[in-house]
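Undergrad: Sharing a model that was predicted from the sequence below.
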Amino acid sequence: MNRRAMALTFRSTLAALAATCTFALGGCNMTPAEQPPLAGAAIGGDFTLTGKDGQAVKWSDFSGKYRIVYFGYTFCPDVCPLDMQNIAQGLRLFAKEHPDAKPIVPIFITIDPERDTASVVGKYAANFGKNVVGLTGTPAQIADVAKKWAVFYQRRDEGKPDAYLMDHSRAAYLMGPDGAAIALLPAEQDGKAVAAELAKWVN
């Protein structure tokens, strides 16, 4: 399955989840249009991973803060750096336009723990902003957290043993202060689109 097909399948799955959640909320006073796209979706959950200095980092460490969660890998030649640049630019634009809004923590989680050590992923994350948190873990830990975020990833069986590529879902999740999923950010577009989406949900 190529990346475009995976992205379409992934977004279709999320759309179905969102539609289910909207239907479930039909008896509430709020109209569906007022609900975040991913309200009620079973996305996210507790984890303990490893930060840039080798310290344990828990999902609960970010409680009370908005978070952007992105899965990728540091050897990614195309979409990962582009998406992260757009996220970083979007955060800067949003902060400039909404100086009183609550802070947002961007989190980059690798799906290639074999090569992305704590130091490697930490340095990579820092390229996109001093407040970007880079996380890695054991293969089992990464598999668990990816499952909780409905993220697909798979190593390609081609190339040199240390120069392989990874296929993976392309998604930037906006998570609320309570840790619940809010929306998918259009990181594949540009910083302005990211900032505009943030403005809808972050206050």
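TA: It's in.
Undergrad: make it CA atoms for all contacts and neighbour counts henceforth
TA: Will do.
Undergrad: Tell me where the longest helix sits in this protein.
TA: Among the elements of the chain assigned as helix by DSSP state H, the one spanning the most residues is helix 3-24.
Undergrad: could you point out which element follows that one?
TA: Downstream of helix 3-24, the next assigned helix or strand under DSSP states H and E is strand 48-50.
Undergrad: So which residues of the chain form helices?
TA: In order along the chain, the chain carries the following helices (DSSP H): 3-24, 79-97, 118-126, 139-148, 191-201.
Undergrad: Rebuild the ones you listed as a markdown table, extending it with mean neighbour count and distance to Gln154.
TA: Conversion of those to a markdown table gives the following (neighbours: other CA atoms under 10 Å; distance: least, CA to CA, whole Å):
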| stretch | mean neighbour count | distance to Gln154 |
| --- | --- | --- |
| helix 3-24 | 15 | 11 |
| helix 79-97 | 20 | 15 |
| helix 118-126 | 20 | 18 |
| helix 139-148 | 16 | 10 |
| helix 191-201 | 19 | 27 |
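Undergrad: want to compare, so here's the second one:
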Amino acid sequence: MRKFKRSINGKYIVIKAEEELEPQVNVLYQVLSNIETNNIIDGYSIQVGWTVYFIREVSDIFQLKAPNFSTNPFEEETNDLTIALWIQLQQSHLLRKINVEGEIIKFSDKVVIAKNILQKSDIYLQRSDGQEKGDSGWYIGAVNDEDDTDDLEAFYAYQLLKIRPELIKVLALPYEYMVVFNDDEIKAVLNAEDDDLWDIVDE
């Protein structure tokens, strides 16, 4: 764990994360540099991708905190931004790999899932537009008909971190995209025209 410290508009802000996430820390500082000085106060929040970050003042130093995805992100915060920045890295890396502009998803957005399907090897994720606020648009279903079910359940997006974390990296893909997984491996990424962008990457 490393403690980064930088002056932003005359106020010092501390970020704690693992050393190898320094590039993501730098991106976060760049975003913070666009905040007006009078907004760098205790309690100010800003959403960057999946995560909402909070500025907390401790002894004239400002600490950046994030929801605690390991416990209850609605009620608890952490000054260890490793998980939040790891998610940012995973999602942005995938978008760059297939050269696609992403669509924001928040950790608290809902994902609709065919019941008990996350235990299956072959699944697909499909994102639909026109959803209500708080709904990611993602549906997770079975590739194989014998595994399919009409029974549905809903999870907050962050809960996938504990259930099937490899899915997290695809959640920032645009609406009308589909991703096919076999266990932890992506087998296809289909855009709205059904072009397999993953097949192009693998060539």
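TA: It's in. All values reported here derive from a predicted model rather than from experimental measurement.
Undergrad: Just the TM-score for the two chains, thanks.
TA: Once the chains are overlaid, their TM-score stands at 0.27 when taken by TM-score structural alignment, normalised by the length of the first structure; 99 aligned residues with a CA RMSD of 5.8 Å.
Undergrad: Distance to Arg155 of the first structure for the helices of the first structure - can I get that in TSV?
TA: As requested, those are arranged in TSV below (distance: least, CA to CA, whole Å):
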stretch	distance to Arg155 of the first structure
helix 3-24	13
helix 79-97	15
helix 118-126	18
helix 139-148	12
helix 191-201	29
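Undergrad: what's the closest of those to Val105 of the first structure?
TA: Ranking the helices of the first structure by their distance to Val105 of the first structure (criterion: CA to CA) puts helix 79-97 first, at 9.5 Å.
Undergrad: So which elements touch the closest one?
TA: Of the remaining helices and strands, those touching helix 79-97 of the first structure by 3 or more CA pairs under 8 Å, 6 or more residues apart in numbering; DSSP states H and E are helix 191-201.
Undergrad: counting contacts, what elements does the helix it packs on pack onto?
TA: Judged by 3+ CA pairs under 8 Å, 6+ apart, the packing partners of helix 191-201 of the first structure are helix 79-97.
Undergrad: next helix or strand past the helix or strand that Gly141 of the second structure is a member of?
TA: Element membership of Gly141 of the second structure [criterion: DSSP H and E] is strand 135-142. Per DSSP H and E, the first helix or strand lying C-terminal to strand 135-142 of the second structure is strand 152-156.
Undergrad: So which bits of the next helix or strand after that following strand are buried?
TA: In the C-terminal direction, the helix or strand that comes right after strand 152-156 of the second structure (DSSP H and E) is helix 160-163. Within helix 160-163 of the second structure, the residues that qualify as buried by neighbour count (16 or more other CA atoms under 10 Å) are Leu160.
Undergrad: and helix 160-163 of the second structure, what does it pack onto?
TA: Taking 3+ CA pairs under 8 Å, 6+ apart as the contact definition, helix 160-163 of the second structure has no neighbouring helices or strands.
Undergrad: Downstream of it, the next helix or strand is which one?
TA: Once helix 160-163 of the second structure ends, the next helix or strand along the chain (criterion: DSSP H and E) is strand 178-182.
Undergrad: and the angle from that following strand to strand 135-142?
TA: Counting by axes from the mean of the first three to the mean of the last three CA atoms, to 10 degrees, strand 178-182 of the second structure points 40 degrees away from the direction of strand 135-142.
Undergrad: And the helices in the second structure?
TA: Secondary structure of the second structure by DSSP H: the helices cover 22-32, 82-98, 160-163, 197-202.
Undergrad: Kindly reformat the ones you listed as CSV containing distance to Ile13 of the second structure.
TA: Output for the helices of the second structure, formatted as CSV (distance: least, CA to CA, whole Å):
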stretch, distance to Ile13 of the second structure
helix 22-32, 9
helix 82-98, 16
helix 160-163, 28
helix 197-202, 39
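Undergrad: Please identify the most buried of the ones you listed.
TA: When you average the neighbours per residue for each of these (mean count of other CA atoms under 10 Å), helix 82-98 leads with a mean of 18.
Undergrad: Counting by contacts, list what that one packs against.
TA: Judged by 3+ CA pairs under 8 Å, 6+ apart, helix 82-98 of the second structure is in contact with helix 22-32, helix 197-202.
Undergrad: Of the ones you listed, give the one that comes closest to Arg127 of the second structure.
TA: Shortest distance between Arg127 of the second structure and these, using CA to CA, is found for helix 197-202: 15.6 Å.
Undergrad: just checking, what packs against the closest one?
TA: So helix 197-202 of the second structure, by 3+ CA pairs under 8 Å, 6+ apart, packs with helix 82-98, strand 185-190.
Undergrad: mind putting those in CSV, distance to Asp122 of the second structure included?
TA: As requested, these are exported to CSV (distance: least, CA to CA, whole Å):
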stretch, distance to Asp122 of the second structure
helix 82-98, 20
strand 185-190, 10
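Undergrad: Ile113 of the second structure is nearest to which of these?
TA: Ranking these by their distance to Ile113 of the second structure (criterion: CA to CA) puts strand 185-190 first, at 18.0 Å.
Undergrad: count of residues packed around the nearest residue to Val105 of the first structure once chain neighbours are set aside?
TA: Spatially, and ignoring its direct neighbours in sequence, Val105 of the first structure is nearest to Arg67 (4.6 Å; CA to CA, 6 or more residues apart in numbering). By other CA atoms under 10 Å, the residues close to Arg67 of the first structure number 24.
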